[in-house]
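>>> coords please:
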Amino acid sequence: MNNRAGSFIWNLRQFTALAPTSRTVRLYPLELCRSKIVYSNGSPRNFLNHFDDQMQSSIRSLFQDALFFKSGNDSQTKGVGAVTALRLSRLLCPRRLSFDSKQSPVCDDGLKKINFHHEASNEVVHTKETKPTPVSWRKLSQECNSLSDVLDTFSAAPTFPSSNYFSAMWTIAKRMSEDQKRFEKQLMFNHPAFTQLCEHMMREAKIMYYDHVLFGLHAIVKLGIPQNTLLVQTLLRVVQERINECDEKCLSVLSTVLEAMEPCKNMDVLRAGLRILVDQQIWKIERVFTLQTVMRSIGKDAPISLKRKLEMKAVRELDRFSVSNSQHMFEVLAAMDHRSVALLNECSKTVVGNIHGCPIKILINIVQSCRDLRYHNLDLFNGIADYVAATFDICKLKHVLFLLVLFENLAFRHAALMDLFMKKVVDEPGFLNMKSLVSVLHVYSSLNHVCGPHTQEFLNVMASALTGYLYHISSENLLDAVCSFCLMNHFPLAPLHQLLQQDLIDELLRSDNKERNIRKLHSLAACLKLDDVPYQKAVDLVLPLSPSPLLYPNVKVAEVLSSLLGKGYFSENVQLPHNYHIDFEIRMDSNRSQVLPLSDVTVVTPATDMQRLAILCVPRSTYCLDLTHPRGFLAMKMRHLKAMGFHVILVNNWEMEKLEMKDAVTFLKSEIYSTEAPSTADVNFQSSC
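Predicted structure coming up:
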């Protein structure tokens, strides 16, 4: 009896959806509509008694009016600009959607226009004995070999629900190559049954299970049916008004659909509805996969309170995280733009502990997410770099290069991996194209990594490769490449000669990146003057003044120097030639045993009896991530200060702020009066590791 009662209620729901009704529509927040249905004949029982008489007239009325979608742009990826719905007297769909006999549900500029020819005589009410047996999408995808085969099966004996046919076509399409998929999609759009299937999908959307609607919408979007078509927008509206039917499975599918679609008005409303729904059901989510799918789709502009709730839920589920869950958590947090250190730290441990066998593409995604989230974890980066170095021979060079570029963005330098890549460049320079050449030069110069037995060979190979592209490379890429060589204290003559042509410099000064180019050209001019360059030493570049750097007061260091040396024994914010600036300058005798007053320095001979000290107060960003290796620009500046006769002392801002005054005085005193071997300032950083 229970089965019969359930069957009767299900059939009654479908019949009710087809009943001629008048409706009172009440608008709720987020434009989600709930409608109060008033039956014309008093009750569903009367509808059942007169169903046969009313069926044909209801079908005819389906095409009497139309729901028009007017897009603000003809682009297939744009959303719906305005929606106008005409009032109908008789409807098949409770949503009051109907279609003109000449209006296609998938009509778009990029598709052939398909007309509906719908006759009431073709509609048959199937009884229990004659109704075709429903076919699952999984069985369809196994039995059919192409999208057209699925449509042929549908046209032979249509079954409910129509979403199964779309899901089957998307499953088949995923097995195809890109070229075959493109060809099959075109055949699908031109198939005579395609329009009929779209029509069935729109008519059945109100009465099929909610998860079927979502699966069908997801397949439709993935199959490339334009988003601004009547079919897609109709399904979006149905999904909106039935969003309260979402269970955990539907929540996952809905999140996937939102992630796959472009923004439009209906999408914005649906995303807002999803956020409210997630906020209400967040503690009921049981599967980690569903939680991560929801987190990925809520958007970067979601309320911070919702992001924190999702973070708390994920932290509670950490014990249930699989290795795959931990690997994908980085992308999930980057997609919602939420930096959760607790989650990232725990997932990093899992990734490092289970890194063997992990595809390099997943590792790249993890590092890319760390960059987007501004998350620095030395153990994680070392673990990934060690694994890639161990499997270097089976990795594609483009993947390794992309990983090195990401590491450079994070200021992380892994010497072993960079040495392996350097040797590969020397052995097989043919893989370098123009774009990868500029990237490799930028990575190695920025991280100041030019060391080992292959250093000179590497630089020569890179210079030779750049020379081969001189007639194809843009002026800005050439400037970037030459400046990278300058940071590494290497000066290839042919690229230098090409760059210093007056017409090319004028082009750089007219560029949209004028200020950036001016700074780079000033650095180049400083190198030509101060370094041992086998080029025209007398060359003078006439350049506009570079923008003055922002000066940050170093109050604590000034107080320490005043306490240690006294007033008049040091200079602050000293501007030097070649656009260089130092924070403090101290002048001492040649033995560095006595500080000279600034008023007395003119009576001594600077070349023999005086040592000039430059104190540079530097932030973390001037070092690589291990905080012991200076990056390219700082290393070049120290090299040039040495050429100008300075001894350089580096003061780390973040460490100085932590020291008590007594300890800070002791530290600077030991650095200023040091008589030991030259400090790091006297080492050529272009050859240090």
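>>> going forward, measure contacts between C-alpha atoms and count neighbours the same way
Will do.
>>> who touches Ala494 in this structure?
Thr467 (Cα atoms under 8 Å, 6 or more residues apart in numbering).
>>> The one 4 residues further on too?
The contact partners of Gln498, taken as Cα under 8 Å, 6+ apart, are Leu470.
>>> what about it, which helix or strand?
Per DSSP states H and E, Gln498 falls inside helix 493-499.
>>> Which positions in that helix come out as buried?
With burial defined by 16 or more other Cα atoms under 10 Å, the residues of helix 493-499 counted as buried are Pro495, Leu496, Gln498, Leu499.
>>> Let's see this one next, to set against the first:
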Amino acid sequence: QLLGSASVESTMSNRAGSFLWNLRQFSALSPTSRTVRPNPLGFCRPEIVYSNWSPRNHPSNDFASKTQSPIRYLFQDASVFKPGDDVFQTKGISPVTALPVNRFLCPRRLSFDSKQSPVPEDGSKKMRFHHEASDEDVLTRETKPTPVNFKKLSQGNSLSDVLDAFASAPSFPSSNYFSAMWTIAKRMSDDQRRFEKQLMFSHPAFTQLCEHMMREAKIMYCDHLLFSLYAIVRLGIPQNTLLVQTLLRVVQERINECDERCLSVLSIILEAMEPCKNVDVLRSGLRILVDQQIWKIERVFTLQAVMKSIGKDAPISLKKKLEMKALRELHRFSVLNSQRMFEVLAAMDHRSDVLLDECSKMVIGNINGCPLKILINILQSCRDLRYRNLYLFKGIADYVATTFDVWKLRQVLFVLILFENLAFRHTDLMDLFMKKVVDERGFLNMKSIVSILHVYASLNHLHGGPAREEWFLDAMGAALTGYLHHISSENLLNAVCSFCLMNHFPLAPINQLLQKDIIDELLMSDNKERNIYKLQILAACLKLDDVPCHKAVDLVLPSLPPAPLYPNAKVAEVLSSLLGEGYFLENVQLPHNHHIDFEIRMDSNRSEVLPLSDANVVTSATDIQRVAVLCVPRSTYCLDLTHPRGFLATKMRHLKVMGFHVILVNNWEMEKLEMKEAVTFLKSQIYSTESPPTADVNFQSTC
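This next block holds a predicted model:
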């Protein structure tokens, strides 16, 4: 009996201990109310506050999955927007409660961290979100699925119609509402879209829709998640809101679920977003995923979208892989793919000459009917990539010149500005533009005047005879004079400097520029060195060119630091071999801030080189010819490498006024020549009676 009594007592004690242990575990597994407070950095961290809980609200079969499923926190008042002139501000986030989302309610395929899907393959068990008028949002499976009809929603006429439909009967998934709103917004004009967006942000159901979107982000299909994020970004919802940042974090967690279609959507999203921590992390994840799946990508559009979004700071090895993949798919490129490839490579800052050359052929072969916007994008990309293709540029310029009357003058001017950046000069197109500007002077405003003068001065283009040149420059001078009361000091300096490079000196703009307060303002600006350099050009032109009405002007300018001297060792060696020591000077600094690489002194017929000692004795004699040898890089020529650009042409003009005969030596050609060939070349240049190629303005300037 004692043994039996002890056994019963022990059994009761064990059961009591087991009951207490189970009760502690039961309490630990109970859902808790989570008060969410934003920290100073704007991110939300949950603060655990235990609340009343009833077993009826929590399925008993969820105890095992409680320790396996991650808990998602649901936020109320996630984004509160205040409309005003299309600028929206976010307010503070109020503390709310959130319930755990049970994974077995998930209607999508499992994430990469799931073990098995509790949802039958036939989809017989589905769920919907049911919103009740209470302080808590509860997920329920008791109602039958009533999926929202995206096609019907997108047929609406306003964004408010979609929000009204959501308010009347919220349905799963919320992504369809955002996608429908963006589909409707795409059909609107810019002004109507701006007005509709203001109504959207002030609609009472918009905040509720944002809450549903954040709640459902973890459990909806990956492509629905990405399409909804894309729509949210395109609708203009600020990137720093909790809604957008939450979706970015969820996409980070589920990036391994992305197939090829999702990759293209994710790439387009990242391309449209500003840099931030979550965007940077997501872009890094995209790079890793692309590196693993690059050879499985089948669509050219997806490949180009990925290339465009990985960023300029992506590893060079990844850029090379993408380039190889694009070359393998080159035979499948459409005309649109070829046109887009320039922008894609510029976005990733990777120049592939082979790929660009092939795409250039496709672009020029199908250029008829091509919108000018696409051609401008191609030229901008060529500029960013430092890609020079004379065949491509000539084809685009010929097309624009042929269809010149179709385009607006400001569009053609933008093309000419890009051509100037690429050092390309197309005479027919520039002549057409000169004539059109003179005929339609009403097109000229202050900004276009400065741009036109810069383009024509930089490319050293005054073509078509002295009469047409004088006509064009007078028209530009008169237009600039009309804006003297509104033009800034730096724009005035840029315009006058361009006139000086073209050997034209309009009186009113120069007189205003030479005022003391204007000069002082230019010398105190952030671009002080550049302004001093241009003022020195102006001073040299006023002294050396035929400008009698400005001869008495004397500009006192601070000196600039000496320009770095580039050694021309090979040219010096060739001159020593050809002429001998003591027959030439190296690195000669001349008045008016001009510098020449080598100076040689010859007789007046240029048949004999004089020793410097003999030439110095009779320097003032008329039978001495001074020869300036200029070693010039490619950048001083236009792209055809025969036409000098504005600064070189002006320097050659001034050296001639100072009594020099100018010889141009191309650095890149000299480096290719053997010593014997280089001696032969310089000998022919020194003793030649022909003048070097130049395009000086020969007509007489007027004041």
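>>> Got a TM-score for the pair?
The TM-score (TM-score structural alignment, normalised by the length of structure 1) is 0.85; 616 aligned residues with a Cα RMSD of 2.4 Å.
>>> Pull up the aligned stretch in structure 2 for the helix holding Gln498 of structure 1.
Aligning helix 493-499 of structure 1 against structure 2 (TM-score structural alignment) gives residues 507-513.
>>> what's the mean deviation for that stretch versus structure 1?
After superposition onto structure 1, stretch 507-513 of structure 2 sits on average 0.7 Å from its aligned residues (mean Cα distance after the TM-score superposition for structure 1).
>>> between the buried residues of helix 493-499 of structure 1, which is nearest Asp589 of structure 1?
Nearest to Asp589 of structure 1 among the buried residues of helix 493-499 of structure 1, counting by Cα to Cα, is Leu496 at 39.9 Å.
>>> That closest one touches Ala481, doesn't it?
No - using Cα atoms under 8 Å, Leu496 of structure 1 is not in contact with Ala481, being 10.0 Å away.
>>> Show me what whichever helix or strand comes after the helix holding Gln498 of structure 1 is packed up against.
Following helix 493-499 of structure 1 in sequence order, the next helix or strand is helix 502-509 (DSSP H and E). With contacts taken as 3 or more Cα pairs under 8 Å, 6 or more residues apart in numbering; DSSP states H and E, helix 502-509 of structure 1 sits against helix 475-487, helix 514-530.
>>> now the longest one: which residue numbers in structure 2?
When helix 514-530 of structure 1 is aligned against structure 2 using TM-score structural alignment, it corresponds to residues 528-544.
>>> That stretch against structure 1, how far on average?
Overall, stretch 528-544 of structure 2 averages 0.8 Å from its counterpart (mean Cα distance after the TM-score superposition for structure 1).
>>> and that stretch, which residues are buried?
So for stretch 528-544 of structure 2, counting by 16+ other Cα under 10 Å, buried means 529, 531-544.
>>> What's the match for Met661 of structure 1 in structure 2?
Mapped onto structure 2 by TM-score structural alignment, Met661 of structure 1 lines up with Met675.
>>> List just the nearest of the buried residues of stretch 528-544 of structure 2 to Ser620 of structure 2.
Set against Ser620 of structure 2, the nearest of the buried residues of stretch 528-544 of structure 2 by Cα to Cα is Leu544 (19.1 Å).
>>> Could you pull up the residues touching the closest one?
Counting by Cα under 8 Å, 6+ apart, Leu544 of structure 2 touches His654, Val657, Met658.
>>> which of these are buried?
His654.
>>> Could you save the contacts of Leu544 of structure 2 as JSON lines and add columns showing distance to Val679 of structure 2?
Conversion of those to JSON lines gives the following (distance: Cα to Cα, whole Å):
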{"residue": "His654", "distance to Val679 of structure 2": "28"}
{"residue": "Val657", "distance to Val679 of structure 2": "29"}
{"residue": "Met658", "distance to Val679 of structure 2": "27"}
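>>> before we move on, the earlier item: export the helices and strands packed on helix 502-509 of structure 1 to TSV and tack on distance to Glu259 of structure 1?
Output for these, formatted as TSV (distance: least, Cα to Cα, whole Å):
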stretch	distance to Glu259 of structure 1
helix 475-487	36
helix 514-530	37
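>>> Nearest to Asn354 of structure 1 among the ones you listed would be which one?
It is, among those and with distance given as Cα to Cα, helix 475-487, at 36.9 Å.
>>> after superposition, how close is the closest one to structure 2?
Looks like 0.6 Å for helix 475-487 of structure 1 (mean Cα distance after the TM-score superposition for structure 1).
>>> could you give the angle of that helix to helix 514-530?
Calculated by axes from the mean of the first three to the mean of the last three Cα atoms, to 10 degrees, helix 475-487 of structure 1 forms an angle of 40 degrees with helix 514-530.
>>> From one end of stretch 404-418 of structure 1 to the other, what's the distance?
8 Å (Cα to Cα, to the nearest Å).
>>> Just give me the neighbour total for Leu343 of structure 1.
18 (other Cα atoms under 10 Å).
>>> Doesn't it belong to a helix?
Yes - according to DSSP: H, G, I helix; E, B strand; the rest coil, Leu343 of structure 1 belongs to a helix.
>>> What distance do you get for the nearest residue to Lys113 of structure 1 once chain neighbours are set aside to Phe289 of structure 1?
Closest residue in space to Lys113 of structure 1, ignoring its immediate chain neighbours: Cys107 at 5.3 Å, by Cα to Cα, 6 or more residues apart in numbering. Between Cys107 of structure 1 and Phe289 of structure 1 the computed distance is 36 Å (Cα to Cα).
>>> Could you do Ser89 of structure 1 as well?
Taken as Cα to Cα, the span from Ser89 of structure 1 to Phe289 of structure 1 is 45 Å.
>>> Ile518 of structure 1 now?
Using Cα to Cα, Ile518 of structure 1 is found at 50 Å from Phe289 of structure 1.
>>> need the contact list for the corresponding residue of structure 2 for Leu401 of structure 1.
Aligning on TM-score structural alignment places Leu401 of structure 1 opposite Leu413 in structure 2. Applying Cα under 8 Å, 6+ apart, we find Leu413 of structure 2 in contact with Ile452.
>>> a helix runs through Leu413 of structure 2, doesn't it?
Yes - per three-state DSSP, Leu413 of structure 2 lies within a helix segment.
>>> Mind giving me the packing neighbours of the helix or strand hosting Arg37 of structure 2?
Assigned by DSSP H and E, Arg37 of structure 2 belongs to strand 33-38. Applying 3+ Cα pairs under 8 Å, 6+ apart, we find strand 33-38 of structure 2 packed against strand 44-49.
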